[in-house]
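[1] Return atomic coordinates for the entry below.
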Amino acid sequence: MARLKDTAAPLKDALGDALLTLMREMPLKKITASQIASLAGLGRVTYFRHFSSKEEVLAYKYRTAWRDFATHHWYDQADDRASATARFQFCLQVREINDVVYDAQLGCILLEVIVDTLVDETPEPTAVAGSDTRAADAADRAVYLSRFKAHALSGLIDAWIRGGYRQLPEEMAAIYISFLSPELESLGARGSERRTGGRAARMRRLQRIREAAERRNPRRYVIDDGS
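    Below is the predicted model of the structure:
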């Protein structure tokens, strides 16, 4: 089913842009809803119809920016490296917003949105019968793993931003992957069962071959369709 168009999006975008403009000029605590609405050419009532706080406005700006990014960039959501690369590239694309938000000590808003986008991409675990404890444990493990990966990646993104974006997104994604054990990476975003034996060994072997090939000729994991 097609997603319904948000008819209020232009109004919310204008309020978000106005808030970011004001944040470049004064501390966030001194900015009022009336100032935001006035700069956006809207009424104060319109502001409160759509937002309950300035932090909510900033989260909206990040979420809409991510939706736009994801629309114009394809990547394999089941591939940990591709998913991480996409987030680092996105954060680099919205660097001007990050500068303002981090100056206001509100980087947690970006990180929360990053975690939400990662969790949204993780399929819900298949329901299991109450008596099947092994299947239930595997389903729980998949949920815990997806949360672990999401928060680990958001923490790495936070350190990268605070460090001045010194590494390329692809380099940071490689660092992220290097922190995952072969077992964790082999589970993947869609896995719910542990891979063992020969298959796990093959996975690790293929990973080492892939990383060696990338050092010789780095691959591009996020593809821009040019639109």
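[2] hey, let's count contacts and neighbours off CA atoms from now on
    OK.
[3] Distance-wise, check residue 48 relative to residue 54.
    Counting by CA to CA, to the nearest Å, the gap from residue 48 to residue 54 is 10 Å.
[4] Looking at these two now, which is surrounded by more residues?
    When residue 48 and residue 54 are compared on other CA atoms under 10 Å, the one with more neighbours turns out to be residue 54, at 20 against 13.
[5] The more buried one and residue 35, how far apart?
    To residue 35, residue 54 is 12 Å away according to CA to CA.
[6] now swap in residue 211 and tell me
    Residue 211 is 52 Å from residue 35, where distance means CA to CA.
[7] and if you look at residue 139?
    Residue 139 sits 49 Å away from residue 35, going by CA to CA.
[8] and residue 103, how many neighbours does it have?
    Number of residues near residue 103 (other CA under 10 Å) recorded here: 14.
[9] Sorry, wrong one. I was asking about residue 19.
    With neighbours defined by other CA under 10 Å, the count for residue 19 comes to 23.
[10] Go ahead and confirm it touches residue 38.
    No: the pair formed by residue 19 and residue 38 falls short of the contact definition of CA atoms under 8 Å, at 10.5 Å.
[11] To check against the first, give me the structure of this:
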Amino acid sequence: MADRELRNGDNFAALYLKEIEKKENPNFNMDQLMGVIFDLFVAGMETTSSTLTTAVYLMAKHQDVQRRVQEELDEVVGRDRLPSFSDMERLPYVQATIHEVQRIFSLAKFALPHMTSEDCKLGGYDIPKGTWLMANLDDALKNSEYWKNAREFDPQNFLDEDGKYKRNSAFMPFGVGKRTCAGEPMARLELFLFFTHLFQRFTFTLVEEYKPIVETNPTFNAAPEYTASVKCRPK
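    All right, here's what the predicted structure looks like:
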């Protein structure tokens, strides 16, 4: 019953199964479907969830930043409606804070491997065609050459002297080059909406910190472990 309902639905898995049944394209098969679903959970849902968990931790730990985020949300959006993606450009401090969370968290320390399509020279080094290259994202995100306060959580890293949001080419949490994370637009939307909805309505206070951002292995970090209290903001 469940299998029949899945195949008759209009969700991603159902549409994919219909393509497999057509047998028109061998690239649509069960192994590929399992791989894509795995990627959706691990590379899509888990990364966003871990970043939001880290955002709550950092906001609860840095009450001054949380207050400024809430003040900007109150001034620009108010309390009568929820923030929308169209508000982003009018919320420079919120933008800077979300990006600073991603920078400090540095979830993926290295980008996915790339391969040179021809012989080239980079930084004085000869790199032959067919060489595998991996960008060190963690170094770009934590290098004092590119950031005012490289090792501290400080949204000012993404603000200019006038308090406007400022892009930084060293900010590359989604990878580097033409083949960056395909889910970046969706992730940016999700992070912004969840973050602003949470802090428009609630205030978080750190109760107990068990582990800060955890370096699980040489390539990935894990979200911190902590307990926080949550209070509804008075209207």
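[12] Overlay them and tell me the TM-score.
    TM-score of the superposed chains, computed with TM-score structural alignment, normalised by the length of the first structure, equals 0.26; 101 aligned residues with a CA RMSD of 5.5 Å.
[13] count of residues packed around residue 132 of the second structure?
    Here the neighbour count serves as a burial measure; for residue 132 of the second structure (other CA under 10 Å) it reads 12.
[14] With residue 137 of the first structure instead?
    When neighbours are counted by other CA under 10 Å, residue 137 of the first structure registers 14.
[15] Could you do residue 141 of the first structure as well?
    As a burial measure, the neighbour count of residue 141 of the first structure was computed by other CA under 10 Å and equals 18.
[16] That one and residue 223 of the first structure: what is the separation?
    Separation of residue 141 of the first structure from residue 223 of the first structure (CA to CA) stands at 31 Å.
[17] Same check on residue 57 of the first structure?
    Summarising the geometry, the distance separating residue 57 of the first structure from residue 223 of the first structure, computed by CA to CA, is 29 Å.
[18] ok, the two, which is more surrounded?
    Shown here are residue 57 of the first structure and residue 223; by other CA under 10 Å, residue 57 has more neighbours (21 against 13).
[19] how about the more buried one, what does it touch?
    With contacts taken as CA atoms under 8 Å, 6 or more residues apart in numbering, residue 57 of the first structure has the following neighbours: 12, 15-16, 19, 51.
[20] Now restrict those to buried residues only.
    The neighbour-count test (16 or more other CA atoms under 10 Å) marks 12, 15-16, 19 as buried among the contacts of residue 57 of the first structure.
[21] Sort out which of those are in helices and list them.
    When helices are assigned by DSSP state H, the members of those inside them are 12, 15-16, 19.
[22] Return the member of these nearest to residue 44 of the first structure.
    Using CA to CA, residue 15 is the member of those that lies nearest residue 44 of the first structure, at 10.4 Å.
[23] what's the longest helix in the second structure?
    Of all segments of type helix in the second structure, defined using DSSP H, the longest is helix 184-201.
[24] and that one, what does it pack onto?
    Under the contact criterion of 3 or more CA pairs under 8 Å, 6 or more residues apart in numbering; DSSP states H and E, the helices and strands touching helix 184-201 of the second structure comprise helix 47-61, helix 63-76, helix 92-105.
[25] Can you tell me which of the ones you listed is nearest to residue 36 of the second structure?
    If you check each of those against residue 36 of the second structure by CA to CA, helix 47-61 wins as the nearest, at 15.4 Å.
[26] List the buried residues in that closest one.
    Under the neighbour-count criterion of 16+ other CA under 10 Å, helix 47-61 of the second structure has 47-48, 50-61 buried.
[27] would JSON lines of the residues you listed with distance to residue 126 of the second structure be doable?
    Formatted as JSON lines, the buried residues of helix 47-61 of the second structure follow (distance: CA to CA, whole Å):
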{"residue": "47", "distance to residue 126 of the second structure": "35"}
{"residue": "48", "distance to residue 126 of the second structure": "37"}
{"residue": "50", "distance to residue 126 of the second structure": "38"}
{"residue": "51", "distance to residue 126 of the second structure": "37"}
{"residue": "52", "distance to residue 126 of the second structure": "41"}
{"residue": "53", "distance to residue 126 of the second structure": "42"}
{"residue": "54", "distance to residue 126 of the second structure": "40"}
{"residue": "55", "distance to residue 126 of the second structure": "41"}
{"residue": "56", "distance to residue 126 of the second structure": "45"}
{"residue": "57", "distance to residue 126 of the second structure": "44"}
{"residue": "58", "distance to residue 126 of the second structure": "42"}
{"residue": "59", "distance to residue 126 of the second structure": "45"}
{"residue": "60", "distance to residue 126 of the second structure": "48"}
{"residue": "61", "distance to residue 126 of the second structure": "46"}
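[28] Pull out the buried residues from whichever helix in the first structure runs longest.
    When the first structure is parsed with DSSP H, its longest helix is helix 133-162. For helix 133-162 of the first structure, the buried set under the neighbour-count rule, 16+ other CA under 10 Å, comprises 135-136, 138-139, 141-143, 145-147, 149-151, 153-154, 156-158, 160-161.
[29] From residue 184 of the second structure, how far out is the residue nearest to residue 232 of the second structure when sequence neighbours are not counted?
    In space, residue 232 of the second structure comes closest to residue 202 once its chain neighbours are excluded; the distance is 4.5 Å by CA to CA, 6 or more residues apart in numbering. From residue 202 of the second structure across to residue 184 of the second structure, the span is 27 Å (CA to CA).
[30] How about residue 127 of the second structure?
    Residue 127 of the second structure is 29 Å from residue 184 of the second structure, by CA to CA.
[31] likewise residue 139 of the second structure?
    For residue 139 of the second structure, the distance to residue 184 of the second structure under the criterion CA to CA works out to 20 Å.
[32] swap in residue 14 of the second structure?
    Distance of residue 14 of the second structure to residue 184 of the second structure, given as CA to CA: 24 Å.
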